[in-house]
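Undergrad: Need the 3D shape of this:
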Amino acid sequence: MLTISTAFDSGAIDVISLEDPSHIRLNLRADNAAPLRQWFHFRLAGTAFRECVMHIENAGQSAYPGGWTDYAARASYDGVEWFTVPTSYENGVLTIRHQPQRDSVYYAYFEPYSFERHLQTLGHAQVTGEAVVQELGQTVDGRPLDLLRVGTPDAGKKKIWIIARQHPGETMAEWFAEGLVSALLDPHHAVARKLLTEAVFYIVPNMNPDGSVRGNLRTNAAGTNLNRAWFAPSIETSPEVLLVRDAMEQTGVDAFLDVHGDESIPHNFVAGCQDNPSFSERQRTLSATFKAAWLAASPDFQVEHGYGDGRFGPETLTMATNWVGDRFDCLAFTIEMPFKDTANLPVPDVGWNGERSAQFGVSVLTPLLAVVRDLR
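TA: Predicted coordinates:
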């Protein structure tokens, strides 16, 4: 008997019909309080090694239908090792074809990052003795919103803020944060050691714990897109942003990175705050130095493909990178990674995944070192 379950962390799919393994009919499930859908994560059991053909029939009504072209779904038997499976998109329907080699298998839009792993990463960091975990407050659902400080505050040290996963379905962002934190805590990582003599890191690995557990794509439990709430956050609908903004006001910010994933563009890239009326030549020079150093450090980074200027119009200062860059007159970037594989260095068996995201997180320390002494 075939069954589909989603009763676990980040589980999300709606079942239309499950009688025939060669014609399983599904729908993407919307965020709990917003009409946005793209994320899916479910367990299919009872396959008995038969070929399964799953049709996600409302993929054309997803938040980013352009993201389905050249996309491949991820699958796993144990929730640890993930691989790509044949996927096609036609006439608004996303079709996944796979003959499982075990009786149960997980499928997901991208390699998940569980809240349990989030807590374990924080716990591991604080027992090293090099990091401090601070609960800034609580989310709409009452989960802790945690800040990880790495390094010892001291006069003259720069303050580098990094946040990830404002959009909960962009799980590559938290894999990126895990890789970066691991490198910062590695006593043998020379770049990290040097950076920590110059700077203190303030890291929020998951800005949206509620949306992450609920299996949302872009919003928190109140239905708020956190990356459009930075100009005027509220304790009722966007406490996560308000709490982080308040903490930033206490510490100051000399550099800021906001880590995301992009559904459509098969490249890693950054988007700065050059659309801000306050954008200065100093910020422009810092941005150019940062990008040049990252290009030299990582073949996974590129600057030819990304967002054009003026893309977000009147929403600009509601977004984290633009608001922080304006408020603190600092280097500020949004980092985008793909849901698809990278076009320049593809790995078709796994696509862009958690491990590659984590390695990319490590690599960002090199461009930060290139600019740290020139930060305010």
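
Undergrad: use CA for all of it now, contacts and neighbours both
TA: Fine.

Undergrad: ok, and the closest non-adjacent residue to Val303?
TA: Phe269 (6.1 Å; CA to CA, 6 or more residues apart in numbering).

Undergrad: so the one you found, which of the three states?
TA: strand (DSSP: H, G, I helix; E, B strand; the rest coil).

Undergrad: wait, isn't it in contact with Asp300?
TA: No. Counting by CA atoms under 8 Å, Phe269 stays clear of Asp300, with 9.0 Å between them.

Undergrad: Now do the contacts for the residue nearest to Val303.
TA: The neighbours of Phe269, taking CA atoms under 8 Å, 6 or more residues apart in numbering as the test, are Phe301, Gln302, Val303, His305, Gly306, Ile335, Glu336, Met337.

Undergrad: So which of the residues you listed wins on neighbours?
TA: Neighbour tally across the contacts of Phe269 (other CA atoms under 10 Å): the maximum, 29 neighbours, falls on Met337.

Undergrad: State the distance from it to Phe279.
TA: 24 Å (CA to CA, to the nearest Å).

Undergrad: ok but Ile308 is inside a strand, no?
TA: Slight slip there: residue 308 is Gly, not Ile. No. Counting by three-state DSSP, Gly308 falls outside a strand, being coil.

Undergrad: rewinding a little: quick check, nearest of the contacts of Phe269 to Phe312?
TA: For the contacts of Phe269, the closest approach to Phe312 (CA to CA) belongs to Gly306, at 13.2 Å.

Undergrad: That closest one contacts Ala271, doesn't it?
TA: Yes. Between Gly306 and Ala271 a contact is recorded at 7.4 Å, counting by CA under 8 Å.

Undergrad: now Pro239, nearest residue through space, not along the chain?
TA: In space, Pro239 comes closest to Thr139 once its chain neighbours are excluded; the distance is 6.1 Å by CA to CA, 6+ apart.

Undergrad: got a list of what that neighbour touches?
TA: Thr139 touches Leu145, Asn208, Pro209, Asp210, Pro239, Glu240, counting by CA under 8 Å, 6+ apart.

Undergrad: Which helix or strand contains Leu286?
TA: For Leu286, the host element (DSSP states H and E) is helix 281-297.

Undergrad: What is the burial count for Gln359?
TA: Gln359 is flanked by 19 other residues according to other CA under 10 Å.

Undergrad: Cross-check the contact I'm expecting between it and Ala177.
TA: No. Contact criterion CA under 8 Å: Gln359 and Ala177 do not qualify, at 9.8 Å.

Undergrad: From what I see, Trp230 and Asn322 are in contact.
TA: No. Counting by CA under 8 Å, Trp230 does not reach Asn322; the two are 9.0 Å apart.

Undergrad: And these two? Which one has more around it.
TA: Neighbours were tallied for Trp230 and for Asn322 using other CA under 10 Å; the higher tally belongs to Asn322 (26 against 23).

Undergrad: quick one more, to check against the first:
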Amino acid sequence: MHITSAFDGGNITLVNADSSPIELAIRQDNNSDFYQWFYFRLEGRVGDSYPLRFVNAGKAAYPAGWDNYRVCASYDRDHWFRLDAHYDGQCLDFTVDLEQPSVYLAYFAPYSWERHLNLLAWAQGHDQVQLETLGQTLDGRDMSLLTIGDAATAKHRVWMIARQHPGETMAEWFVEGFLESLLDPANPGARQLLADTVFYLVPNMNPDGSVRGHLRTNAVGANLNREWSNPTMERSPEVYLVRQRMLQVGGDIFLDIHGDEALPVNFVAACEGIPGYDARHAELEQRFKQAFVAVSPDFQTGRGYELDKPGEANMTVGTNWCGHQFRTLALTLEMPFKDNDELPDTGEGWSPDRCRQLAQDILFPIRETLAHMDSGRNPVDTPA
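TA: The predicted structure follows:
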């Protein structure tokens, strides 16, 4: 038996290979107490069963995330299926019945750095796409921005950023599906949007954390979604670079794509606790959510985070900073690590394909919200 995580995004420590179950521990993010993301390969004898135990699951960042959780597994790193697991409040146990010589096991279907680069290369081949490097991360990786549409003539500007928390790989699967739909010449909704709207997309806000196998932080342990009020090039260049471009061009809608460890549904969190939150914010949020529910059975509004009280929003969070700075619609979209309990899939749980489909569906609420903006409001001011 052999276990390794010495590859892009890998994370596991072998504690005891001779015990039954085999004891493993998830590594913490660098300079941080956060951990929950795991990704490793197990090699053994076909036909044998390998009981595995995460001995430190109970002290992970979000222990509630292990309740009713099923492990993602793949033999070819293309099709991912689920393995049942048991959490006793301290350890997570599951068993692999090996059907091929080796299997990959992960918290969610990984989105590799190589696939990220392939996505950028594919997107730049479209006439309406511009690829731009905003700067570098602390590990020297590129911070890439995709601009889709004609910024010089566009009436609307929509921002989408993903994977501030690198272990939330469903966010980049979502961006992939969004780009596939937006750049599909046979999609009339996409063509209509691109006639007067420019999209600014950052497919991966945290390249270093993604490659290092982190759950939530960048190379030096900064939680990027707590850096928006005062980012620096020394600690959080990822946020600093994107935020600077946002200030240059402004925007009408800001969408931050994430995953939630505990809640087994898709939902959005808004910016109701920011200073200056008003009836227009509330109306835009309601329009967006109503349109999303109408088009996607995978989206719901009944479950989500507890609402912030007026004036008590954490202004270091990206959605809150954007909603306040630009006085417009800013939402965090959360997808599950587990499954959508309202439409469960016993084989795959919440999956890359479901992420991509939800992303295709989001074109409709974007279009409907922009149309509502046009129907009776002044344009959002663009910062100087």
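
Undergrad: Please, where are all the helices along the stretch 151-300 of structure 1?
TA: Using DSSP state H, counting those that start in this stretch, the helices assigned to the stretch 151-300 of structure 1 run over residues 172-184, 190-198, 209-214, 239-251, 281-297.

Undergrad: which residues does Gln28 of structure 2 contact?
TA: By CA under 8 Å, 6+ apart, the neighbours of Gln28 of structure 2 are Phe34, Tyr35, Gln36, His214.

Undergrad: let's go with 10 Å and repeat that
TA: By CA atoms under 10 Å, 6 or more residues apart in numbering, the residues touching Gln28 of structure 2 are 11-12, 34-37, 60-61, 213-216, 221.

Undergrad: Rebuild those residues as CSV, extending it with distance to Phe326 of structure 2.
TA: Output for those, formatted as CSV (distance: CA to CA, whole Å):
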residue, distance to Phe326 of structure 2
Asn11, 38
Ile12, 41
Phe34, 31
Tyr35, 33
Gln36, 34
Trp37, 33
Ala60, 35
Ala61, 32
Gly213, 33
His214, 31
Leu215, 29
Arg216, 26
Gly221, 28
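
Undergrad: For the buried ones among the residues you listed, write the corresponding PyMOL selection.
TA: Command for PyMOL that selects the buried part of the contacts of Gln28 of structure 2, burial taken from 16 or more other CA atoms under 10 Å:
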select buried, resi 11+12+34+35+36+37+60+61+213+214+215+216+221
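
Undergrad: hmm, which two among the contacts of Gln28 of structure 2 are most spread apart?
TA: Spanning the widest gap among these are Ile12 and Gly221, at 18.0 Å by CA to CA.

Undergrad: Can you find the partner of His214 of structure 2 in structure 1?
TA: Structural alignment (TM-score structural alignment) places His214 of structure 2 against Asn216 in structure 1.

Undergrad: Report the separation between the residue nearest to that match when sequence neighbours are not counted and Ala221 of structure 1.
TA: What sits nearest to Asn216 of structure 1 in space, not counting adjacent residues and going by CA to CA, 6+ apart, is Asp31, at 4.6 Å. Look at Asp31 of structure 1 and Ala221 of structure 1: by CA to CA, they are 9 Å apart.

Undergrad: what is in contact with these two at once?
TA: Gly211, Arg214.

Undergrad: Touching both of Trp230 and Asn322 of structure 1, which residues are there?
TA: Thr316.

Undergrad: So Ile274 of structure 2 versus Ala282 of structure 2, what's the distance?
TA: Distance from Ile274 of structure 2 to Ala282 of structure 2, by CA to CA: 12 Å.

Undergrad: the more surrounded of the two?
TA: Taking other CA under 10 Å, Ile274 of structure 2 and Ala282 do not tie; Ile274 has more neighbours (24 against 15).

Undergrad: Trace the more buried one over to structure 1, please.
TA: Match for Ile274 of structure 2 (TM-score structural alignment): Asn276.

Undergrad: Tell me which residues touch the equivalent of Gln124 of structure 2 over in structure 1, please.
TA: Pairing criterion TM-score structural alignment: the partner of Gln124 of structure 2 within structure 1 is identified as Gln126. Residues near Gln126 of structure 1 by CA under 10 Å, 6+ apart: Val132, Val133, Leu148, Arg149, Val150, Leu185.

Undergrad: ok, 6 Å please
TA: By CA atoms under 6 Å, 6 or more residues apart in numbering, the contact set of Gln126 of structure 1 is Val132.

Undergrad: if I look at whichever residue in structure 2 pairs up with Glu81 of structure 1, how far off is Arg163 of structure 2?
TA: Counting by TM-score structural alignment, Glu81 of structure 1 lines up with His79 in structure 2. Per CA to CA, His79 of structure 2 is found 21 Å from Arg163 of structure 2.

Undergrad: Same check on Lys338 of structure 2?
TA: Lys338 of structure 2 is 17 Å from Arg163 of structure 2, by CA to CA.

Undergrad: One more: Ile26 of structure 2?
TA: According to CA to CA, Ile26 of structure 2 stands 20 Å off from Arg163 of structure 2.

Undergrad: And for Leu215 of structure 2?
TA: Counting by CA to CA - Leu215 of structure 2 and Arg163 of structure 2 are separated by 10 Å.

Undergrad: what do we get in structure 1 for Leu307 of structure 2?
TA: So Leu307 of structure 2 corresponds to Asp309, using TM-score structural alignment.

Undergrad: Contact partners for its match?
TA: Going by CA under 6 Å, 6+ apart, Asp309 of structure 1 touches no other residue.

Undergrad: let's go with 8 Å and repeat that
TA: With the criterion set at CA under 8 Å, 6+ apart, Asp309 of structure 1 makes contact with Gln274, Asp275.

Undergrad: do the same with Thr197 of structure 2
TA: Neighbouring residues of Thr197 of structure 2 by CA under 8 Å, 6+ apart: Gly149, Asp150, Ala151, Ala154, Lys155, His156, Arg157, Val158.
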